[in-house]
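1. let's see this in three dimensions:
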Amino acid sequence: MSFAKKLAEMGVELPNAPAPAANYVPFVQIGDLVYVSGQISNGPDGFITGKLGADMDVAAGAAAARTCAISLLAQVKAACDGNIDRLVRVVKLTAFVNSTVDFTEQPKVVNGASDFLVEALGEAGRHSRSAVSAASLPLGVAVEIEGIFQIK
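-> Here you go, the predicted structure:
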C-alpha cells in the first residue's frame, strides 16, 4: 500500500508544509537525504503549548509530538514535489521536549511521533532518534522535532 493511501486510511491529511518562522529554509536535500528543520507542535486550534512535568501530562505531550511528525511528513511531501510515495524511509529524529528539570519521560512523549510514523509507514517509519529535555521552546510549544529522511 502506498504511504498516501495508508495516511488517508488513517484519516490523516497532510497539511501544506509550514513556512519557516525565521531566516532558514524548511528543508535541505543532499543527494537522496532530506534534512527537515524543526517542526513545532501545532494543531487545528493553533500551537500546542505547555511544559511536561508542570501543566502537561505524557499523553498530551505524545499527542503534541504526533503533530510534529505530521508536519515533518508535510515537509517531506513538499521536498518530493507533492508525492509522499517518493519517501524511502525515516532515518533519524531529534526531538526536544519542553519539560521541567525533574521530568524524565521524554522518550514516552516522543513515542507519539515514532509510533505514528511506524503506523503510517510500516518498516520505512522505523528510525534512530534522540529525545531530550529543553528548558523552553519557541512560542512556548511543548515539542519540536527535526528529522532526516531518505527519498527516491
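
2. going forward, measure contacts and count neighbours with C-alpha atoms only.
-> Will do.

3. hey, where'd the helices end up in this structure?
-> Under the criterion DSSP state H, the chain contains helices at 3-9, 58-79, 106-121.

4. next, the angle helix 106-121 makes with the longest one.
-> With axes from the mean of the first three to the mean of the last three C-alpha atoms, to 10 degrees as the criterion, the two stretches helix 58-79 and helix 106-121 enclose an angle of 50 degrees.

5. name the residues of helix 58-79 that are buried.
-> 58, 60-79 (16 or more other C-alpha atoms under 10 Å).

6. swap in stretch 20-37?
-> Quick answer for stretch 20-37 (16+ other C-alpha under 10 Å): 26-27, 29, 33-37.

7. another for comparison:
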Amino acid sequence: MADPTATPSVAARLRSLGITLPPLAVPAAAYVPFVRSGSLVFVSGHIARRDGKPWVGQLGLTMGTDEGRAAARAVAIDLMGTLAAAVDGDLDRVARIVKVLGLVNSTPTYTEQHLVTNGCSELLAQVFADAGAHARSAFGVAQLPMGACVEIELIAELR
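-> The predicted structure is shown next:
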C-alpha cells in the first residue's frame, strides 16, 4: 500500500499536468546537450519550439508577453526532457533546480522579460515542488539563433 503522506513523484506530477517529455534533442551546433560536474547538471540553452520548428518572434514587436510566456513554458518541457536524459530517466534524482537563465528576443523598449521567463519558472515549480524554486536571471537580447523568441538554460543539483 502506498504511503498517503508521500510526495508525488516528478513523473506523477508530469502525468497530472498532461506533459510527456521529449527525447533528447540533437544539438544544432558544436556543443553537448548537458554536462555533469560533481552533483550538478548544466543543461545547454534550448530555444523555444512550436510544432517542431523554432518559435520565431520578437517580444514587443511581433509577439506579446502571454505568447512569450507560453514559449518559455514550452522550453521548460524541452529542458526537462534533456535533464531526464542526464539522470537516466529518473527526475526524482533532482535535488533542486539551482539556476535558470532566460534570454528573450525583444525590442530595446520591451521590459517584461521577467514575466516571459515566468512561463518556465512556474512550470518547474509545479513539477519539482519546493525543489523547483531557483535563482534566475532574465535578459532581453537583440536576436537568438534561428530567430527564436526565447532561449533558456538551467543548472540542477542531483541527489
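
8. can you pull the TM-score for these?
-> With the length set by TM-score structural alignment, normalised by the length of the first structure, the two chains reach a TM-score of 0.97; 152 aligned residues with a C-alpha RMSD of 0.9 Å.

9. out of the helices of the first structure, flag the one nearest residue 20 of the first structure.
-> Counting by C-alpha to C-alpha, residue 20 of the first structure lies closest to helix 58-79 out of those; the figure is 10.7 Å.

10. tell me the counterpart of residue 55 of the first structure in the second structure.
-> Aligning on TM-score structural alignment places residue 55 of the first structure opposite residue 62 in the second structure.

11. and for that match, the neighbour number?
-> Using other C-alpha atoms under 10 Å, residue 62 of the second structure is surrounded by 11 other residues.

12. as JSON lines, the buried residues of stretch 20-37 of the first structure with distance to residue 126 of the first structure would be great.
-> Formatted as JSON lines, the buried residues of stretch 20-37 of the first structure follow (distance: C-alpha to C-alpha, whole Å):
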{"residue": "26", "distance to residue 126 of the first structure": "22"}
{"residue": "27", "distance to residue 126 of the first structure": "20"}
{"residue": "29", "distance to residue 126 of the first structure": "20"}
{"residue": "33", "distance to residue 126 of the first structure": "16"}
{"residue": "34", "distance to residue 126 of the first structure": "16"}
{"residue": "35", "distance to residue 126 of the first structure": "16"}
{"residue": "36", "distance to residue 126 of the first structure": "17"}
{"residue": "37", "distance to residue 126 of the first structure": "19"}
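
13. what about the strands in the first structure?
-> Under the criterion DSSP state E, the first structure contains strands at 27-30, 33-40, 42-43, 46-47, 87-98, 128-134, 143-151.

14. list just the one of those strands that sits closest to residue 18 of the first structure.
-> Across the strands of the first structure, the minimum distance to residue 18 of the first structure, taken as C-alpha to C-alpha, is reached by strand 33-40, at 8.2 Å.

15. which strands and helices sit next to that closest one?
-> Judged by 3 or more C-alpha pairs under 8 Å, 6 or more residues apart in numbering; DSSP states H and E, the packing partners of strand 33-40 of the first structure are strand 27-30, helix 58-79, strand 143-151.
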